[in-house]
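Q: Need coordinates for the below:
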Amino acid sequence: MSTAYEIRGVTCRLGGRVIVRDVDLDVHHGEVLALVGPNGAGKSTLLGALTGDVPVERGEVRLGGRPLGQWSAADLARTRAVLLQANQVSFPFTVREVVEMGRSPWVGRTSAAEDDAAIAEAIERTDIAHLLDRPFTALSGGEKARASLARVLAQQTDVVLLDEPTAALDLRHQEEVLVVARSLAAAGRAVVVVLHDLSLAAARADRIAIVDDGRIVSVGEPADVLTPERVEQVYGIEVHVLPAPDGHPLVVPHRERSDTASD
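A: So this is what the prediction gives:
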């Protein structure tokens, strides 16, 4: 697999505090890489360093072998697409218009037919055809997340960066989002996704990077990374790691049984 991102010794500071510390990581085309870790660990900040939206105090991020700072905004927009946690739109655009925004970086470079095909595919993949004429501002959190993902997919970039794309979604749509991520990787794209659900990450990611206190404490295949000892050390909770029917690790918190006596 070719390398999309090379991250070397990256440190990021926000609000006077170091959030990401001396991170080394490679991201490859053809894979889904999941960033997991407790709240405040630095996952979203690390993703922001990849997007170019979070300044790097020390170290370097390279995209396609070139330092990120040497990329123009237009070239970045045609190379990497970003889904942020906050799906905000300031004006009451319709869902269709929001999805169409994903084609903005390609204005003058593609035909109307190519744009229409990309938009139609994104709408189908995210199951939002019934929402297209509704104002984006009137949607539920989950509906906004799916519409925003459709915009990202319509952008048709080689790199896709997703920050907690399943946070507001029901069980079915959580699975569908990660199935989409897998299909993007199967087509040769590099996908980085921030997730909280360790079992979902184990089922759908090729590799998992655990982030704790701004550092990557482990990176590798899910079965190698998600050991009970490591999860307990990072999250501060005892867990069982069980084999799911599909063979992937299933991470379940240990719960003390509480029996209620009745007269």
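Q: Only C-alpha atoms from now on, for both contacts and neighbour counts.
A: Will do.
Q: For stretch 41-57, buried residues please.
A: Neighbour-count burial for stretch 41-57 flags 41-52, 54-56 (criterion: 16 or more other CA atoms under 10 Å).
Q: And the residues you listed, which is closest to Glu121?
A: Nearest to Glu121, judged by CA to CA, of these is Thr51 at 24.0 Å.
Q: Second chain to compare with the first, below:
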Amino acid sequence: MTVPLLSASALGFSTAAGEPILQDISLDISVGDRLAIIGPNGAGKTTLLRLLSGMALPGAGSVSLLGRPIAAMPPSERARIVAVVGQSDQPDRRIEVRDYVELGRIPHAGRLSRSAHAALVSEALERTGLVALANREMGSLSGGERQRAQIARALAQEPRILFLDEPTNHLDPRARGTLLELVAELDLTVIAVLHDLHLVPRFATQVAVLQHGGLVAYGPAPEALSRATVRSVFGIDLLRLPHPHEDREITVFDIPLTTDIGANHP
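A: Okay, here's the model as predicted:
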């Protein structure tokens, strides 16, 4: 039997006051999966991402990385497998892009020559389209460029899994799609909290839908994003329609005019 790259079993988490945030969450992530974690505000999406990445410890259940308890891994070892781009990351505005990306090599300090480290930083800049901006200060970048720099820093870690917490926040619609296209082409396992449902079908291979701290749907994107689930959790309609100009299907999310139409249909 193949061991999942990342596995969560019966995860639970509560606030210091004992208020439950997540209950009984179980997931198996395979190599190459792109998992989108979605749900309404307050559903526990960011908390789940923090537990899966080892940034927080669960109050119940466990997370295993490569078959080992992630909580038992030294932080330096975990950082060579897992990279996290958080929604509240605030790089020093004065640091140059290349120097910022080079921070991703810290977990590998002393393991390679200086020239090998530099080559990996250059590769991360190239893969994210930032070579021309390498000497710019982070504070001079646009929102989309800054997000690409954060992903480049994560790539410099040479992770097996890339975690993204709402990476498209504050980006215009075109930049959102471009960023996720870039991530999808990285040949990495990706776990991303996404707020914009329109981005999910073309990006995710797997979807986890959270509501009130529980997992209400989990599986391949077309199955987890059923019309019934989307209506129940988000109060909107999902329609799959043929593209008018291309040979592919498009997914449309629409606010219904009534509260009952299609409620009982998959």
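Q: circling back: mind picking the two most distant members of the buried residues of stretch 41-57 of structure 1?
A: Farthest apart among the buried residues of stretch 41-57 of structure 1 - using CA to CA - are Ala41 and Gly52, which lie 19.0 Å from each other.
Q: which position in structure 2 aligns with Ser183 of structure 1?
A: For Ser183 of structure 1, the aligned position in structure 2 is Glu185, judged by TM-score structural alignment.
Q: so what's the residue sitting nearest the centre point of structure 2 closest to, chain neighbours aside?
A: Taking CA atoms, centre = their mean, the centroid of structure 2 lies closest to Ala192, which sits 1.5 Å from it. Nearest residue to Ala192 of structure 2 in three dimensions, chain neighbours excluded: Leu164, at 4.5 Å (CA to CA, 6 or more residues apart in numbering).
Q: Help me confirm that that neighbour comes into contact with Gly86.
A: Yes. Counting by CA atoms under 8 Å, Gly86 is a contact partner of Leu164 of structure 2 at 6.2 Å.
Q: Would you map the helices across the stretch 1-150 of structure 2?
A: Here the stretch 1-150 of structure 2 has its helices, by DSSP state H, counting those that start in this stretch, at 45-53, 75-79, 97-102, 114-127, 143-156.
Q: and Ser64 of structure 2, which of those is closest to it?
A: Here helix 45-53 is closest among the helices of the stretch 1-150 of structure 2 (CA to CA), at 8.6 Å.
Q: Show me how far the closest one is from its chain's centre.
A: 10 Å (CA atoms, centre = their mean, to the nearest Å).
Q: What range does it cover in structure 1?
A: The aligned range for helix 45-53 of structure 2 is 43-51, by TM-score structural alignment.
Q: What lines up with the residue nearest to Ala192 of structure 2 in structure 1?
A: Checking TM-score structural alignment: Leu164 of structure 2 goes with Leu162.
Q: now the host helix or strand of that match against helix 43-51, angle please.
A: Element membership of Leu162 of structure 1 [criterion: DSSP states H and E] is strand 159-163. If you take axes from the mean of the first three to the mean of the last three CA atoms, to 10 degrees, strand 159-163 of structure 1 sits at 160 degrees to helix 43-51.
Q: Strand 159-163 of structure 1 vs structure 2, average offset?
A: With mean CA distance after the TM-score superposition for structure 1, strand 159-163 of structure 1 departs from structure 2 by a mean of 1.1 Å once superposed.
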